[in-house]
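> Got a predicted structure here, sequence first:
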Amino acid sequence: MPAKEPLHPQTRRHLVNSDRLRCSAIKEFALYGLTGAKVSNIVANAELTQPSFYRVWPSKEAAYHDIIENTAETWYSAAASMFHQDVAWTAENLLERIEYGINTLFTALTENMDLTTLVIRHQLNNPAERDTYLAIYDQGFDDLQQDGIIGQDIPSEVLAQAYLALTERFFVARLLNGQGSPLAVSREVAPLMVGILNSATSG
């Protein structure tokens, strides 16, 4: 396998500066929101200049939406990963799969709490974006019902609402306050959700 060519120093410097600006922008937006954030603060905290900022984003608004959209896509992928792994779902591994899915999502959500605060605040004010999670869960539980893994007594849309409500509630009550690890909290939530899924199976 041929060795990768080293990055040009200018390219490497641009990547490093972009990362510093992104980290600084996340903190600024998390503290002050889009309206209150200032490009001057972002570049000062990154120890860079305003031209550096505008080489990455054309405006403050573009920076905000770029950060929000990229993070949301990562979270949506984490949410969907529960239903798209190589391990097949069975009635026997239901608890394991649910725990895996919750832990994957919680791990993504706790990677950068400034970023999480920013994106959650944005999504709470934009219900349509939160509906993406419901669509992912609705489709996933519907597929499980069609495959006979879980019963059909409870509509997949209701299961999706229950899953979203449980994961949101425990995230806010535990992880947002630093009480417990993603895995530990996942182990609290998973049995509750499995109980609901099992109740969807007729006698």
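Received, thanks.
> can we go C-alpha only for contacts and neighbour counts from here?
Will do.
> list the buried ones in the longest helix along the chain?
The single longest helix within the chain, with elements called by DSSP state H, is helix 9-36. Neighbour-count burial for helix 9-36, counted by 16 or more other C-alpha atoms under 10 Å, picks out 17-18, 20-30, 33-34.
> repeat for stretch 105-121
Neighbour-count burial for stretch 105-121 [16+ other C-alpha under 10 Å]: 105-110, 113-119.
> CSV for these, including distance to L144 and secondary structure?
Shown next, in CSV, are the buried residues of stretch 105-121 (distance: C-alpha to C-alpha, whole Å; DSSP: H, G, I helix; E, B strand; the rest coil):
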residue, distance to L144, secondary structure
L105, 19, helix
F106, 22, helix
T107, 24, helix
A108, 24, helix
L109, 25, helix
T110, 28, coil
M113, 33, helix
D114, 35, helix
L115, 33, helix
T116, 30, helix
T117, 32, helix
L118, 33, helix
V119, 30, helix
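> Got another one to weigh against that:
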Amino acid sequence: MMFINKRIDMIARFYLIYLAIILLVSCGQDGRKQALADREKALEKREQDIASIEQDYQTLLKMRDSLRATESTASEGDTTSIHEPWPDSVLGEWNSRMVCRASRCANYVVGDQRHEVWRFYSDSVGSYVQVVNNDEHIRIFEGQQNGNEIILNILPDTNMTKSSVARRVQLDDITSGVMRGTLVLTGKNNCETVFSVELTPRAK
């Protein structure tokens, strides 16, 4: 009988130890599961924070690009509207004396002379030179001054002679009361004629 009681007591202790081990293992697993769940929540929150930061970054990039586009458009508008008017020393009417110095065109001979009136004026769009001969409008040049040099290019629609000759003037010797340079005419088959140009103020 005593042996049986001891046996029962041993079995009971064994089951108690076994239950204790199971409880400990179960608690450990529950703890690990909770830790994993907490870690997953933390990772999910971090991913949400990163996504929010990325969205803010993209929004800032769009704002920057929009501002740059606006500034670029405004800058282009300003550039097209700005021009340098003729200085007071150039404005007004000038008598021109032109002498043919070289020619590969049949219509012009070396030594030929031309006398015209050139009127320098500016408006809100640009700076120009109106050419008049015998009180009749002939053509208009569009011009620009860079330092001590003036470049004139003819406006095709203003050429009253209906000539297809291209004309370009370079005045690179500008002093008080006199402007000198060259007029280059390019005609049919790209033939060229060069005139020397001398401008003096017209008496008022």
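Arrived safely, thanks for sending. Fair warning: this is a prediction, and the values are worked out from it, not measured in the lab.
> How close are the two chains, by TM-score?
TM-score of the superposed chains, computed with TM-score structural alignment, normalised by the length of the first structure, equals 0.23; 84 aligned residues with a C-alpha RMSD of 6.0 Å.
> how about the helices in the second structure?
Under DSSP H, the second structure gives helices at 2-81.
> what does the first structure give?
9-36, 39-46, 50-56, 60-80, 94-109, 113-124, 127-146, 156-173, 182-199.
> Just want the angle from the fifth one to helix 60-80.
This points to helix 94-109 of the first structure. Here the directions of helix 94-109 of the first structure and helix 60-80 differ by 160 degrees (axes from the mean of the first three to the mean of the last three C-alpha atoms, to 10 degrees).
> Now do helix 94-109 of the first structure: distance to the chain's middle.
Relative to its parent chain, helix 94-109 of the first structure has a centroid offset of 12 Å by C-alpha atoms, centre = their mean, to the nearest Å.
> now for it, which elements pack on it?
helix 60-80, helix 182-199 (3 or more C-alpha pairs under 8 Å, 6 or more residues apart in numbering; DSSP states H and E).
> Which positions in the longest one come out as buried?
Spelled out, it's helix 60-80 of the first structure. 60, 63-64, 67-68, 71-72, 75-80.
> would CSV of the residues you listed with distance to L183 of the first structure be doable?
Putting the buried residues of helix 60-80 of the first structure into CSV (distance: C-alpha to C-alpha, whole Å) gives the following:
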residue, distance to L183 of the first structure
K60, 36
A63, 32
Y64, 30
I67, 26
I68, 25
T71, 21
A72, 21
W75, 17
Y76, 19
S77, 18
A78, 14
A79, 15
A80, 18
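> Next, give me the two most distant ones among the residues you listed.
Between any two of those, the greatest separation by C-alpha to C-alpha is 30.5 Å, found for K60 and A80.
> now the longest helix of the first structure against helix 113-124, angle please.
Going by the same axes, to 10 degrees, helix 9-36 of the first structure makes 50 degrees with helix 113-124.
> what about helix 9-36 of the first structure, distance to the chain center?
19 Å.
> For it, name the packing helices and strands.
helix 39-46, helix 50-56, helix 60-80, helix 113-124.
> What are the contacting residues of the shortest one?
Going back to what we said before, that points to helix 50-56 of the first structure. For helix 50-56 of the first structure, contacts defined as C-alpha atoms under 8 Å, 6 or more residues apart in numbering pick out 17-18, 21, 39-40, 43.
> can you tell me which two in the buried residues of helix 9-36 of the first structure are farthest apart?
N17 and G33 (22.1 Å).
> what's the residue closest to the geometric middle of the first structure?
W75 (2.4 Å; C-alpha atoms, centre = their mean).
> pretty sure that residue contacts F106?
No: using C-alpha atoms under 8 Å, W75 of the first structure makes no contact with F106, being 9.2 Å away.
> okay, now A20 of the second structure: neighbour count?
12 (other C-alpha atoms under 10 Å).
> Check the gap between it and M2 of the second structure for me.
Separation of A20 of the second structure from M2 of the second structure (C-alpha to C-alpha, to the nearest Å): 27 Å.
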